[in-house]
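> return atomic coordinates for the entry below.
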Amino acid sequence: MKFAKKLVAAVLALGMCSVLLAGCDNAADKQSVESIKNSGSIVMYTDAAFPPFEYMEGENAMGVDVEIGMEIAKALGVELKVENVKFDSIVGGIQSGKAAFGAAGITITDERKESVDFSIEYYTSVQYIIMKEDADYKNISDLGGKTIGVQLGTTGDILVSEAVNGSEDDNGEHVTGSLEGSDAECKQYANAIEASQDLVNGRIDAVVVDKLPAESIVNNNTGLKCVKAEDAEPEAYGICVAKGNDELLQVINDTLQKLIDEGKIDEYVVAHSTI
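Modelled structure (predicted):
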């Protein structure tokens, strides 16, 4: 009986893996270079509340990643269509084939690599803490007993959640977080702009987000300041595509490398940081 149960479990697991792999292949086929060229357009998923990488200007998405997206579309000879979605739905949209690629200041992580393929790195960032001008925090670990705003699904969310709740090591053992037991709270928002408004209004004590969005938020809100979180490691941004979509990934990598070599990405950052 035990053998039978194990056999059934193994068959089910194998079946599930086959379904997942088929789903990845289907997404790559839906968004193949040939399919994109035949359709005349390429769909990019982003979350346009992360300036200067993506933000809304009227009804149009703008920013560094949109500039990059336009260059990718140009390389393919098609039109770029940008769809503004929630950050934590981007990877799922790529997996299902609803979009060809995701570009939203997405940090390359081992966990995300299990679901999608990533381009070469095109920008390096670090986490910043936004606070009121009279506050004095230098590390995430300094936020004991505070309510900390983060954008759902981002690096800031992961770091603060682990600091507050702890994490697990490779052996499944609990690792105590730097804020665990301090009554600190991680409050998740759809985007960092919403979190910063609660900070301005005194509903939370700090916001943890990437450097450039933090600086943009501070520049647009009096009474706030931001500093680098000294206990956070640097992170690299990449563009994601469906697993196995190697031909499209090569086009994206070639485009990114050209933009990097020409200094264009730095130009985009400056241009969209001063708007």
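
> every contact and neighbour count from this point should use C-alpha atoms.
Fine.

> how near is the most centrally placed residue in the chain to S125?
Geometric centre of the chain, nearest residue: I106, 3.0 Å, by C-alpha atoms, centre = their mean. For I106, the distance to S125 equals 10 Å [C-alpha to C-alpha, to the nearest Å].

> now show me the structure for the sequence below, then we'll compare the two:
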Amino acid sequence: MKLKLISAVPAALLLVFALSGCGRNDDRLVMVTEATFPPYEFREGGKIVGIDVDLMKAVAKKTGRELVVEDMSFDSVIAAVQAGKADVAASGITVTDERKRQVGFSRPYVTAQQVVIVPKDSEIRGSADLKGKRIGVQHGTTGDLYVTKNIREPERFPNGSLAVAALDAGKLDAVVLDGEPSKVHVALHENLVILDEPLTTEEYAIAVNRKNTALLEEINAVIDELRENGGLEKIKAKYVKQ
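Alright, predicted model coming up:
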């Protein structure tokens, strides 16, 4: 998803965290996320649900903790983990070299792509046709980074649904977003389609404070178990409609 631009964690928070050890000392497993990214995290009936939530429920059950899910701006989730305000960030987070210097990452559990959404009657057929076009992205995502670096300065939106709405209203020529969320958005806008050619291939993982190696090992063990027994595919199939 999401190579978000991480804001610096205040020094005072880092000091508090350093003095408090690797994490919080209660029976909760606090997960932070941005709940506008279906099928990984979204609101349904007043609750936050999705692939990432079910994965962390499995971790909580295995480790005897109560899962608590907190919704916040994606730009804040890594900082919350760094400061010890949350145990994990699970929000369709793309593994990048820069992020590896800030947090520990679990084993990847999803392979994802950045794709291009256009109107059905668009002349855009691939990445080469995006030059000079009005392109919308979710602010700070890997789609934002790719478009900025390789094509042009995009128009940035707080979330994908707003970017897609602007495209449907004729205010943009294309939108670049993660593949599975794009399917959800396009299903709500009959005038839009996803191009066959993806722009990138990425991997999502769970972010944990670098000092909390015990929790990271627990998460990896659950991911391995779910992959071996088919549970990971069942979680994905629950939310991803073929």
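
> now do the contacts for the residue nearest to the centre of the first structure.
Applying C-alpha atoms under 8 Å, 6 or more residues apart in numbering to I106 of the first structure gives the contacts 154, 237-239.

> kindly report the same for T124 of the first structure.
234-237.

> which one of these is nearest to D246 of the first structure?
Y237 (18.6 Å; C-alpha to C-alpha).

> give the contact list for that closest one.
105-108, 121-125.

> at 7 Å instead, please
105-108, 121-124 (C-alpha atoms under 7 Å, 6 or more residues apart in numbering).

> show me where the second structure has its helices.
Along the second structure, counting by DSSP state H, helices occupy 11-20, 51-63, 74-82, 97-100, 142-150, 160-168, 179-187, 213-229, 231-239.

> pick the most deeply packed of these.
Ranked by mean neighbour count under mean count of other C-alpha atoms under 10 Å, these are led by helix 74-82, which reaches a mean of 24.

> pull the distance from it to the chain's centre.
Mean-position distance between helix 74-82 of the second structure and its chain equals 12 Å (C-alpha atoms, centre = their mean, to the nearest Å).

> that helix vs the first structure, average distance?
Helix 74-82 of the second structure differs from its equivalent in the first structure by a mean of 1.1 Å after superposition (mean C-alpha distance after the TM-score superposition for the first structure).

> what's that helix packed up against?
Applying 3 or more C-alpha pairs under 7 Å, 6 or more residues apart in numbering; DSSP states H and E, we find helix 74-82 of the second structure packed against strand 28-33, strand 88-89.

> mean offset of the shortest one relative to the first structure (after superposition)
This means strand 88-89 of the second structure. Counting by mean C-alpha distance after the TM-score superposition for the first structure, strand 88-89 of the second structure comes out at 0.4 Å.

> list the contacts of that strand.
30-33, 77-78, 81, 206-208.

> tell me the one among these nearest to T63 of the second structure.
Using C-alpha to C-alpha, those come closest to T63 of the second structure at V30, 12.9 Å.

> need the counterpart of A192 of the first structure in the second structure.
Matched by TM-score structural alignment, A192 of the first structure corresponds to G160 in the second structure.

> right, I'll leave it there.
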